[in-house]
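1. Fold the stuff below for me.
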Amino acid sequence: MNTWWRRIFLSLVAVLGIILVYTFIYQWGMMVYEDDPQSYAHAIQVVIESLTTAGFGGDAPWESTEMNLLIVAMNLTGVLLVFLALPLLVVPLFQQALQDRPPELTDLSNHVIICSYTPRADVLRTELEAANVPYVFVDDDPDTVVELTHDGIEAIVGDPEQEETLRAANIDFARALVADVDDETNATVILSAKQLRDDLRVVSVVEDDDVASYHRYAGADEVVRPRRVLGRSLAKKATTSIFAEFQDTIQLGDKVAITELLIQGDSDIAGQTIAESGIRDRMGVTVIGAWFNGEFVPVPRPDQRIDENTILLVTGGRDDITELKARTISRATNHRDRVIVGGYGIVGRNAAELLTSGGISCTVVETAAGDGIDIVGSVTDEEILQTAAVSDSRAVILALDDDTTTIFATLVVKQLAPDVEVIARANETENIRKLYQAGAEYVLALSTVTGRMLTSVLLEDEEILTPETQFELIRTTAPGLVGRSLGESDVRARTGCTVIAAERDDELLTDLGPEFTVREGDTLIVAGSDETVNQFISFAC
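-> Purely as a prediction, here's the structure:
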């Protein structure tokens, strides 16, 4: 709208300039050609009457040809201004008003209703799109709905607590509803949805663990708690090299495991290429993906170098992976068992509780005093970090609720203690890369965890096994691959994912070669990044 106000202002200035110029010419003409001097106020009146073709007052008729021509020119100018105003201002304003009016209903069916829109919903949106599941956002902010609509995203405006709004979202033909506003509002949304359709599957996202039971009582079929999962995941990442029980390896049967490994400085394989490290030849472990500076590379080349802070996604026998893990840990920092937690919200609290329960020394830094807070201050303050003995710590977990603050805190920590690992929470996936550039060793976004947990609940034929890791491991059917071998399908080259195992007739098959052919009823276990897994779903499902 700023563009329109500027256009209107400039138009008014131009019209005022025309009036003033004609007024001066009219005064001069009446004095020279009619010998009838006029006041400036009277001249303005005549000019405005002529431009608007409303009349000519007491001066008409004029005797001189020059003055009559001047009046004709003013008349034509007024008509021209009217014709210019219509296409340049009036019509576009009406069109803009119609375009910017947010939709108030949808005709989708078999869709997911998402109340409301937040940036963390983007991961869920992309997962649903990959699975060809329609969805509609319901939000009470008209500007948000207009922006989503302009981006081609289905959305309607309205209060999701009101039954009328849910009817406009076509709740009678929906497959599920996600309540993701806030803990109190979600409870009302659940009640309204169940009042309209008792059989509708309702999933609620809670921030505070204590309210989960209230949401279930209100009628929620599933309650997901992503902040709790995220906090515990960050704690596990910060303690991987301290206690084996915190290592988050995913075991598939008795023979195959999958995990992600952070390469620490001064470790045995840091600085080597994948081929030189002997990961596959000597240890029998397969690298199925890697994050280099926060960018996922599926099927990395043997000559790619494993630098400090590279994250490898590997699969193999559990004993082999345990051996490889030992070679990724820096001996210089292995003895440290102190962890600093910056931020004591729900994420930070869960991280601190898991650390404490594992016997790990934990120092909590928060801006406000309270139970569980060890140091009051900002984790972006150098003096506060020095008081927390950051240089003698194993890692710093940044569980802050603002990505900008988290990025700045990462820079401060790395300036003071370059060898200390930074394990960071991000709210939006677009800031993950920035945190890696700032020096963080491991980043996990709340939007990623939330989206994966919701997807696993909403999609019957897809189960996400790792909502709390940077890689995604799913169990899914693949009707598009039935009757085709893995070699023929060329899944890794086409999607960047790796088929780790297959479930067939209650049996887990882990030794899958290129000749393995997918049968009707098979369930595949597939690993990759969020983006590559979505490509696999679109390709195979």
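2. C-alpha from now on. contacts and neighbour counts both.
-> Noted.
3. From the contact counts, what lies against the strand or helix carrying Trp28?
-> Using DSSP states H and E, Trp28 sits within helix 2-32. Applying 3 or more CA pairs under 8 Å, 6 or more residues apart in numbering; DSSP states H and E, we find helix 2-32 packed against helix 40-51, helix 65-85.
4. now the shortest one, how far from the centre of its chain.
-> Taking CA atoms, centre = their mean, to the nearest Å, one finds the center of helix 40-51 at 59 Å from the center of the full chain.
5. Please name every helix or strand in contact with that helix.
-> Counting contacts by 3+ CA pairs under 8 Å, 6+ apart, helix 40-51 is packed against helix 2-32, helix 65-85.
6. can you pull the contacts of Gly372?
-> The neighbourhood of Gly372, defined by CA atoms under 8 Å, 6 or more residues apart in numbering, consists of Val364.
7. For it, give its distance to Asn68.
-> 89 Å (CA to CA, to the nearest Å).
8. So Ser116 is in contact with Asp139, correct?
-> Yes. Using CA atoms under 8 Å, Ser116 is in contact with Asp139, at 4.8 Å.
9. run this one through as well so I can compare:
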Amino acid sequence: MKFLVSQMAALVKSGQQKANTRLMVRFLFILFSFFAAFTVLFHFLMAYEGQTHSWITGLYWTLTVMSTLGFGDITFTSDLGRFFSICVMLSGVVFMLIVLPFTFIQFFYAPWLEEQNKARAPRKVPETMSNHVILTFCDAVTLTLVEKLNQYGIQSVILVQGLQEALNLHETGLNVVLGELDDPETYLRLRVREAAMVVVMNEDVASTNIIFTIREVADKTPVITNADQEDSVDILDLAGSTHTYQFTKMLGQVLARRVMGVSMKANVIGNFAELLIAEAPAMNSPLQGRTLAESRLRELTGVNVVGIWEQGRFQLPDPMTAIGASTVLVLAGSEAQLDTYDSLMGATMLSKEHSGPVVVLGGGRVGMSVAKTLNERGVDYRVVEKKTLRNTEDSRIIQGSAADLDILILAGINETPSIIITTHDDDLNIFLTIYCRRLRPDVQIISRASLDRNINTLHRAGANLVMSFSSLFTTTILNLLNPDKLLMLSEGLNIFRSEPSPAIVGKPLREQKIRQSTGCSIIAIKRGEEMLLNPEPDTIVSKNDELILIGTAQAEKNFIEQYPAA
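-> Just a heads-up that it's a prediction; the model follows:
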């Protein structure tokens, strides 16, 4: 009862509800006026027919007739009285059965329900929350990040402005807070000063306001943001952004670096101190068609093949693993070792019939970033874009539909070694991948994926490599959160540190069978100030060593469970 009274009090205090209350009072005044008028007329008409009733009886008759209950215990006998009864009944249908319920729902029940919903939507985080990540935008990419943060035990909270959106997210079990993005009080309720990071993925103008507002109450909390436009980078930095990225530009660079072009050199995708991790495509290289044992890579170069990508799936290799056209090697080694690998591979000249320009399908921000990166590498390209671009005088940009065979032939699809599909629509990317694979079964196809759930579909459609925007975004954020403990290389592939378990100490690595039991591979051992890269199987682990391993998120979990630190 106390709760109901408090809710009604809050309801009446709101500005809009005060106006609604005045309208409701006016309606009730009109309704009661009808009750009084009909009661008085009832007495006059009954007296006209020679009947006598009390005033209570008159009010009773009025209410029963207007509500259409009509018990029939009191009736008129004259036509005038019955006509009066019809008028009272019709007015009751309009006022009591239509207008009154509508007025009640519109002016009282609906606002009361809205206040109830507002009370359900969280407006602050618990006082004990700290080292959490605040997200100011919610979409599929954000939800992917939240899922990854949960896997690593990092709390997150999503700030939204819409009540219904907040309720929907709250009901799914997500931490959400309802508040205005440009209100400093909102961020105080989010405990922004105790947060590990704020991730701002709104539009550039809105992001500037959000960051500037955050800096009003928290000047030390790291703020990570995305700049859609090149011109916005400096402005976002001036507003107070700690790290400003252009994720679409970064995605284009990542796609371009994986092109099979003038050489098969290793492409460095991450580093852990002096340990470098690189990817190298095997298509048209001297390695294609061999097993790892036959390649003798470790013997000849010193690099260790710590994994392979095969149709988007990461696998731990063994000596008999076959290297195919779609295989991408994941290499670990020092800079000198990778240079030796590059020298061994040398310049892999493409066949004459497949030495044409790289075909880029889509001339948006990602597509133009791909083109710029290819140009910097000295790789010729052709961009196919349906819409008219500003720099149409560039002969390397072809206007037309990528589904038009004549346009693709003009772009050089019959001679190209690689096709990069960069549109933001996954459905279109799948469509183009199937089409291009049918036209060129032997070409390298690299595709962009906006949603992680479409990665496997794109691989099945024929893409050799698929890069996800959400994976790139998530990887960047997690690496910033754990710079000394974790390095995410790509979707599902991590490098992590671990203290040696007592079960490992004092024994050579070959006896542990860590790779077989957990799915992880030890790629380095830090021993004091020395880093042992790609340790030999006979290496004995000591108590003070620090292990550096590579594996998927599940493999990391398996290792922690089976080999807990002392």
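10. which stretch among the helices and strands packed on helix 40-51 of structure 1 comes nearest Thr185 of structure 1?
-> Nearest to Thr185 of structure 1, of all the helices and strands packed on helix 40-51 of structure 1, is helix 2-32, at 33.6 Å by CA to CA.
11. Give me the angle between the closest one and helix 40-51.
-> Put simply, helix 2-32 of structure 1 runs at 110 degrees to helix 40-51, going by axes from the mean of the first three to the mean of the last three CA atoms, to 10 degrees.
12. From the chain's centroid, how far away is helix 2-32 of structure 1?
-> Helix 2-32 of structure 1 sits 50 Å away from the centroid of its parent chain (CA atoms, centre = their mean).
13. Equivalent analysis for stretch 485-505 of structure 2, please.
-> Stretch 485-505 of structure 2 sits 25 Å away from the centroid of its parent chain (CA atoms, centre = their mean).
14. and what of stretch 387-397 of structure 1?
-> How far stretch 387-397 of structure 1 lies from its chain's middle: 30 Å, per CA atoms, centre = their mean.
15. Ile329 of structure 1 is nearest to which of the helices and strands packed on helix 40-51 of structure 1?
-> Of all these, it is helix 2-32 that lies closest to Ile329 of structure 1, at 55.4 Å by CA to CA.
16. Which positions in that closest one come out as buried?
-> For helix 2-32 of structure 1, burial by neighbour count (16 or more other CA atoms under 10 Å) applies to 11, 18-19, 22-23, 25-30.
17. what's the closest of those residues to Ser277 of structure 1?
-> Closest approach between the buried residues of helix 2-32 of structure 1 and Ser277 of structure 1, by CA to CA: Ser11, at 70.6 Å.
18. ok, how many other residues are close to Gly78 of structure 1?
-> By other CA atoms under 10 Å, 21 other residues sit near Gly78 of structure 1.
19. Can you tell me what it aligns to in structure 2?
-> Using TM-score structural alignment as the criterion, Gly78 of structure 1 has no counterpart in structure 2.
20. residues touching the closest residue to Gly78 of structure 1 other than its chain neighbours, list them.
-> Closest residue in space to Gly78 of structure 1, ignoring its immediate chain neighbours: Leu51 at 4.1 Å, by CA to CA, 6 or more residues apart in numbering. Going by CA under 8 Å, 6+ apart, Leu51 of structure 1 touches 74-79.
21. Would you show me how to pick out the buried ones of those in ChimeraX?
-> Here is the ChimeraX command that selects the buried residues among the contacts of Leu51 of structure 1 (16+ other CA under 10 Å):
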select :74,75,76,77,78
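22. Ile397 of structure 1 is in contact with Ala426, isn't it?
-> No. With contact defined as CA under 8 Å, Ile397 of structure 1 does not reach Ala426; the gap is 11.4 Å.
23. between those two, which one's more packed in?
-> Ile397 (28 against 24).
24. Does that one lie in a helix or a strand, and which?
-> Using DSSP H and E, Ile397 of structure 1 falls within strand 395-398.
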